[in-house]
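Peer 1: Need a 3D model of the following:
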Amino acid sequence: GQAYSVFETDGAPDDTVIPMLRKLDNVDYATFIELPGSASSLSPGVSAKEIFDDGEQLLDACAELGLNIGAVMAMREARLTGEAHAIAAMRRVLDVMREETTAPIANPQQSLGGLIGGEAKLVDATGRNDLSASLMGPVQTDAVARAMAVLERSATMGVIVAAPTAGSAGVVPGCVLALADHLQLDDEQVMDALYCAAAIGLNLTTSACVAGAEGGCQAEVGSAAAMAAAALVQMLGGTPEQALDASSIALSNLLGLVCDPVGGLVEVPCQNRNAIGVAAAFSSAQLALAGIKSLVPFDQMAHVMLSVGHALPATLRETAKGGIAQAPAALSACAKCGVCG
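Peer 2: You can find the predicted model right below:
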């Protein structure tokens, strides 16, 4: 019968915060907890270069420290949670991502809603024929197959990494792991790329949103594509500025994407949209690496995405009351799945 709220801060609150919280109605207890190795070990009011709040501060940190985005994010996590914990957590993420992107291809299973299952294996098979060579190419085909596999794993209640959400969880691991295998990168380089993606996700969570219920699918798959695009740029030797340009381009190309899950399930059209997120990430990374800049900086694009999300009607923000979810074929399929019965 108790509910607990936890607020994370980068430093100890002053003497007025805790007493103020204790005076609130329905608050029985309030305290401040300091975690070993966290930023609260800093002096009050003192921050650090790697404790960034937006893209502009992130670029400043990269320049001052002489590091790429992934390395700066790794330093941030080490300072906040301790180096050993940060490394162990990221290794766990990498292990889970490898499993979730491959197991559904090797052993497809029908989703709980019955709407997806086996699509990743079908796409993976095209990576060895002329279809792949003529269209997406082998690396992007591999990335799409892996991304779709994650949604299949999620829809069968398997373990996934929300990157940044369950509905968009395939884009980052699909892109990063496919390119990493192609480039024959080691685990440390792959984790560095994942840290880069995490930095973009952190900024979007802080400055905009990543929830379909608030911002539509542009906030989920769009954010995931932005995260993956930055990671791809970094893996291919691009600069932090190019990585943020790629993220901004990815966001702009998926701007306005609605969230309309059939039956309220994270299956259709979510799985195919992860494939489109991969395509957006690959194209955005290549544009940025070619020297094409985004007219609108990353931080401004994040705010644009947020404002567009808030402008979407509720029917197009994860409620399944509009868009594809209300198409006759979707309603018919939903009635047959038996999950709600």
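Peer 1: From here on, just use CA atoms for contacts and neighbour counts.
Peer 2: Fine.
Peer 1: now the residue nearest to residue 173 when sequence neighbours are not counted: how far from residue 156?
Peer 2: If the residues on either side of it in the chain are set aside, residue 173 comes closest to residue 97, at 6.0 Å by CA to CA, 6 or more residues apart in numbering. When distance is defined by CA to CA, to the nearest Å, residue 97 is 16 Å away from residue 156.
Peer 1: Sequence B follows; please return its structure for comparison with A:
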Amino acid sequence: MFYTVKELIEQSHAFPSVAALMVHTEVENSTRTEAQVRHLMSRNLEVMERSVKEGIAGVKSVTGLTGGEAKKLDAYVTSGQFMSGKPILEAVRNAVAVNEVNAKMGLICATPTAGSAGVLAGVLLAMRDRLHLSHDQQLDFLFTAGAFGLVIANNAGIAGAEGGCQEEVGSASAMAAAALVTANGGTVEQAATAVAITLQNMLGLVCDPVAGLVEVPCVKRNALGASQAMISADMALAGCISVIPADEVIEAVNRVGMQLPATLRETGEGGLATTPTGLRLKEEIFGK
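Peer 2: Just a heads-up that it's a prediction; the model follows:
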């Protein structure tokens, strides 16, 4: 079992990949066989695929606060008139799709939470064809993400209610960045660098859902989390480094999370939630 990024790196060298280490860890800490563990992850992948497809087709949340923007993004990507790169925009579209499905109470795969479910699925489904990933390699992508997510969860957190959006979408983005690095042939050390770059750039991000609902600004934060993951992965693969090691960045995330007031940790009592528009929307949804 590994508890830090340093331990993850060291132990991964005894296995064919980080994914293999994560599968071994799961088998060691459960009653499941390797085949069962991989089968469960395959089911998770199927849920991701369905939620992306459903969201792109166009959905609306129960409240009407969110919905339909994944469909708009899909049309925009198809138009070819975009300014940023197509892979990033497709990841953004996918991330929005998943979280719009979540907002309508549809079925999604929490990675690591429901509120941040769009990031990992968004990046994987945008890049799998470009990287020519087989089904098993896509599962390895998810296991690699899970390995780094396990470290973040054990040393900081993954919930906005605990440490702000820096921990929720931040952890999802870091997980996706690490997995993308290894899927593109990078080393585990480069994957750790991508984690560090991602988290330090999302450090201090608050959790301030309008009306206390996981819709605004949550859906679009998943979109930007997906794009951050891809940029961090590219920087790491280019040879850029993080001056602050990944484990120390994660420690900083934990400290900042504990310093955030309760009003900025998913209570809907600060930030965007308490803007005039945010308060008006809350009243329209729930009444005075």
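Peer 1: circling back: translate the residue nearest to residue 173 of the first structure into the numbering of the second structure.
Peer 2: Alignment note (TM-score structural alignment): residue 97 of the first structure maps to residue 48 of the second structure.
Peer 1: what comes up buried for whichever helix or strand that match is part of?
Peer 2: Assigned by DSSP states H and E, residue 48 of the second structure belongs to helix 34-57. Buried residues in helix 34-57 of the second structure, defined by neighbour count with 16 or more other CA atoms under 10 Å: 34, 37-38, 41-42, 44-45, 47-49, 51-56.
Peer 1: go on, stretch 168-187 of the second structure?
Peer 2: Here stretch 168-187 of the second structure shows 168-184, 186-187 as buried, counting by 16+ other CA under 10 Å.
Peer 1: ok, now stretch 183-196 of the first structure?
Peer 2: 190, 191, 192, 193, 194, 195, 196.
Peer 1: Touching, the fifth one and residue 231? I think so.
Peer 2: Pointing back at residue 194 of the first structure there. Yes: between residue 194 of the first structure and residue 231 there is a contact at 6.7 Å, judged by CA atoms under 8 Å.
Peer 1: residues shared between the contacts of the two?
Peer 2: residue 176 (CA atoms under 8 Å, 6 or more residues apart in numbering).
Peer 1: hey, where'd the strands end up in the stretch 101-250 of the second structure?
Peer 2: Along the stretch 101-250 of the second structure, counting by DSSP state E, counting those that start in this stretch, no stretch forms strands.
Peer 1: For it, which segments count as helices?
Peer 2: Assigned by DSSP state H, counting those that start in this stretch, the stretch 101-250 of the second structure shows helices spanning 117-127, 135-155, 160-163, 165-183, 188-201, 218-237, 246-259.
Peer 1: Contacts for the second one next, please.
Peer 2: Residues outside helix 135-155 of the second structure that contact it (CA under 8 Å, 6+ apart) are 2-5, 8, 18-20, 22-23, 38, 41-42, 45, 112, 124, 128, 158, 171-172, 174-176, 178-180, 182-183, 250-251, 254.
Peer 1: now swap in the third one and tell me
Peer 2: Outside helix 160-163 of the second structure, the residues within contact range by CA under 8 Å, 6+ apart are 156-157, 166-168, 206-207, 254, 256-258, 260, 265-267.
Peer 1: Among the residues you listed, name the buried ones.
Peer 2: Buried among the contacts of helix 160-163 of the second structure (16+ other CA under 10 Å): 156-157, 166-168, 206-207, 254, 256-257, 260, 265-267.
Peer 1: I'd like these laid out as JSON lines, including distance to residue 197 of the second structure.
Peer 2: Shown next, in JSON lines, are these (distance: CA to CA, whole Å):
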{"residue": "156", "distance to residue 197 of the second structure": "16"}
{"residue": "157", "distance to residue 197 of the second structure": "17"}
{"residue": "166", "distance to residue 197 of the second structure": "13"}
{"residue": "167", "distance to residue 197 of the second structure": "14"}
{"residue": "168", "distance to residue 197 of the second structure": "16"}
{"residue": "206", "distance to residue 197 of the second structure": "18"}
{"residue": "207", "distance to residue 197 of the second structure": "20"}
{"residue": "254", "distance to residue 197 of the second structure": "16"}
{"residue": "256", "distance to residue 197 of the second structure": "16"}
{"residue": "257", "distance to residue 197 of the second structure": "18"}
{"residue": "260", "distance to residue 197 of the second structure": "21"}
{"residue": "265", "distance to residue 197 of the second structure": "23"}
{"residue": "266", "distance to residue 197 of the second structure": "24"}
{"residue": "267", "distance to residue 197 of the second structure": "28"}
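Peer 1: gap between the counterpart of residue 213 of the second structure in the first structure and residue 150 of the first structure?
Peer 2: Under the alignment (TM-score structural alignment), residue 213 of the second structure maps onto residue 265 of the first structure. Distance from residue 265 of the first structure to residue 150 of the first structure, counting by CA to CA: 15 Å.
Peer 1: Could you check which of the two has the larger neighbour count?
Peer 2: Taking other CA atoms under 10 Å, residue 265 of the first structure and residue 150 do not tie; residue 150 has more neighbours (36 against 21).
Peer 1: which SS class is the aligned residue in the second structure for the more buried one?
Peer 2: Residue 150 of the first structure maps onto residue 98 of the second structure when the alignment is built from TM-score structural alignment. When classified by DSSP: H, G, I helix; E, B strand; the rest coil, residue 98 of the second structure comes out as helix.
Peer 1: Pretty sure residue 218 of the second structure sits against residue 114.
Peer 2: No: proximity of residue 218 of the second structure to residue 114 does not meet the contact threshold set by CA under 8 Å, at 10.4 Å.
Peer 1: quick one, which of those two is more surrounded?
Peer 2: Neighbours per residue, other CA under 10 Å: of residue 218 of the second structure and residue 114, the larger number sits with residue 218, 23 against 18.
Peer 1: Run through the residues that contact the more buried one.
Peer 2: Counting by CA under 8 Å, 6+ apart, residue 218 of the second structure has contacts 115, 116, 209.
Peer 1: what two of the buried residues of helix 34-57 of the second structure are the furthest from one another?
Peer 2: Maximum pairwise distance in those, criterion CA to CA, is 33.4 Å, between 34 and 56.
Peer 1: Excluding chain neighbours, what is closest to residue 206 of the second structure?
Peer 2: residue 164 (4.6 Å).
Peer 1: Over to residue 68 of the second structure?
Peer 2: In space, residue 68 of the second structure is closest to residue 58, 4.9 Å off (CA to CA, 6+ apart).
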